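[1] Build me a structure from this.
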Amino acid sequence: MPRPSRPLLSRKSIVATSLELIDRDGLATFSMPGLASAMSVRAASLYHHFRDKAEILSEVARYMVSQTAIPARPSRDEWQEWFVSLAANLRDVLLEHPHAAPLMLQFPPRDILVAVTENSAAVLVEYTDFPSYVHILILDTLEKVTLGAALSEVMKAPEKRDLIYPHVDHVEHPILTRGLASNPWTVDEIFRESVRALLAGVATRFEQPRVGSP
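    Below you'll find the predicted structure:
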């Protein structure tokens, strides 16, 4: 029998199938034998491409982060909105894969795609006057806030993900009830506003006068 014109397996196809299985069945059930069965190969064949299950999961996490849309370079006055969009885009990717999103706890973006963080740092260098240590403060905090927001949402039952405080009782929790009644934002909008508030606070605390400013 002649060999197939293309290899039956590749790192790309293994990662894609792994994410499909995790999306469908959950992270807890993912296994090398199950992946091999889904790809109609022997489990041993997978080890020609990946050292072990952990390396596959790391690549799945890397793939998800790499799907985050990078906004176009901003003007100097719009750098904060650039980071709002970037954080929202990463959150959206994780919400699209709720079963796989917990991989970010084991393989956070700062570990698996440092180049993305370096790119974000370059935006801060180009468009702000912050000292370098403030860049680290912003990048560290934004990643944690974004991952925390996404993971807290994927842990909710799907029917409750659009609810900010799903267990508020209007009799027992009158203050929260009034706040929710007057709230103008969706869950998505609250996330964006929280990032704006964070960045505005950093700017107020650390931004230095531009050279030549009175």
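[2] CA only for contacts and neighbour counts going forward, please
    OK.
[3] So which residues of this structure form helices?
    11-25, 32-38, 43-46, 53-66, 79-96, 103-106, 109-112, 114-127, 132-154, 174-182, 187-206 (DSSP state H).
[4] Let me have the ones you listed in CSV, adding mean neighbour count and distance to Val168 as columns.
    Supplementary listing: the helices of the chain in CSV, determined by neighbours: other CA atoms under 10 Å; distance: least, CA to CA, whole Å:
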stretch, mean neighbour count, distance to Val168
helix 11-25, 17, 31
helix 32-38, 16, 42
helix 43-46, 15, 49
helix 53-66, 19, 34
helix 79-96, 20, 24
helix 103-106, 16, 29
helix 109-112, 16, 34
helix 114-127, 15, 38
helix 132-154, 16, 17
helix 174-182, 12, 7
helix 187-206, 15, 16
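[5] please give me the structure for this one as well, since I'd like to look at both together:
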Amino acid sequence: MTPQKSPRLDRKLVADTALRLLDEVGLDGLTLRAIAAELDVKAPALYWHFKDKQALLDEMATEMMRRMDSAGEPPVGDWRKAYRAAMHGLRAQLLRYRDGARVYSGARFTDTSYAAGLDAGLRLLVDAGFTLTAAARAWYTGYSYTIGYTVEQQAMGPNPFVGEAGYDLEARAERLAAHPLAAAAGPVMFGDFDEGYAQGLEAILVGIDTWRTGRA
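    This is a model prediction of the structure:
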């Protein structure tokens, strides 16, 4: 019987395997040793492709970006509608992975696959009357808000990957009984994350529109 050949080990295979394993073990449990075991190789074999875990996280984030770009359409039309769609789309993609926003946060992309989408988004804002500086600030503000909000959501909200219910709001309210407003704010902050994100993004849209009109 001919032995079955293992797939050739390369950066894409390692990153794809790491993203798949991420959903099972989370970012804290994702180690080069665990990935090597999943690939049936020795851990040192991975160091030919990635010098450390951060280098692997950078490649994982880049692969996430590639998948986002292949799944979405470039922003066109009304700038507000396109801006909303781009940011909601980013959040939806990050939520596809356990701890996806933590992987993505602070990563340095390993290629320029992100550039076409960024260029199209900035062009849309510039054509709508933003200066390039205001357009860049507007895009990065929404981008940073989306990543940060999603990091908090994945830390505090329900975890569909392991079936956890999320923050115990009743227990929180009991602990904060002496601080009624803080206690009552719990369901707003940690209840409906979709609504919370959408309302926050609308507040950002109102703010960045002042940069476009020169009222800031």
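[6] where does the TM-score land?
    In this superposition the chains share a TM-score of 0.74, using TM-score structural alignment, normalised by the length of structure 1; 202 aligned residues with a CA RMSD of 3.7 Å.
[7] Compare the helices of structure 1 and give me the one nearest Leu163 of structure 1.
    When the helices of structure 1 are compared by CA to CA, helix 187-206 sits nearest Leu163 of structure 1, at 7.2 Å.
[8] Grab the nearest non-local neighbour of the most centrally placed residue in structure 1.
    Nearest residue to the geometric centre of structure 1 (CA atoms, centre = their mean): Leu90, 3.8 Å. Leaving aside its chain neighbours, Leu90 of structure 1 sits nearest to Thr68 (5.2 Å; criterion: CA to CA, 6 or more residues apart in numbering).
[9] The one you found touches Asn89, doesn't it?
    Yes - with contact defined as CA atoms under 8 Å, Thr68 of structure 1 and Asn89 form a contacting pair (5.7 Å).
[10] Give me the nearest residue to Tyr63 of structure 1, chain neighbours excluded.
    Using CA to CA, 6+ apart, the closest residue to Tyr63 of structure 1 is Val15 (7.9 Å).
[11] Return the residues in contact with the one you found.
    Contact analysis of Val15 of structure 1 by CA atoms under 8 Å, 6 or more residues apart in numbering lists 56-57, 59-60, 63.
[12] go with 7 Å
    Taking CA atoms under 7 Å, 6 or more residues apart in numbering, we find Val15 of structure 1 in contact with 56, 59-60.
[13] what's around the closest residue to Ser10 of structure 1 other than its chain neighbours, how many residues?
    Computed as CA to CA, 6+ apart, the closest residue to Ser10 of structure 1 that is not its neighbour in sequence is His49, at 7.0 Å. By the measure other CA atoms under 10 Å, the count of residues near His49 of structure 1 is 15.
[14] One more: Asp169 of structure 1?
    11.
[15] Check the gap between it and Pro158 of structure 1 for me.
    20 Å (CA to CA, to the nearest Å).
[16] again, but for Arg42 of structure 1
    The gap separating Arg42 of structure 1 from Pro158 of structure 1 is 35 Å, by CA to CA.
[17] and what of Leu151 of structure 1?
    13 Å.
[18] same question, Glu189 of structure 1
    Note on Glu189 of structure 1: its distance to Pro158 of structure 1, by CA to CA, is 18 Å.
[19] Repeat that for Pro166 of structure 1.
    As defined by CA to CA, Pro166 of structure 1 lies at a distance of 12 Å from Pro158 of structure 1.
[20] And for Val187 of structure 1?
    Val187 of structure 1 is 13 Å from Pro158 of structure 1, by CA to CA.
[21] What of Ala38 of structure 1?
    Counting by CA to CA - Ala38 of structure 1 and Pro158 of structure 1 are separated by 27 Å.
[22] likewise Ile70 of structure 1?
    The gap separating Ile70 of structure 1 from Pro158 of structure 1 is 27 Å, by CA to CA.
[23] With Met39 of structure 1 instead?
    Here Met39 of structure 1 is placed at a distance of 29 Å from Pro158 of structure 1 (CA to CA).
[24] Give me the more crowded residue out of the two.
    Met39 (17 against 10).
[25] contacts for stretch 141-157 of structure 2?
    Residues outside stretch 141-157 of structure 2 that contact it (CA under 7 Å, 6+ apart): 87, 91, 99, 101-102, 105, 166-167, 190, 193.
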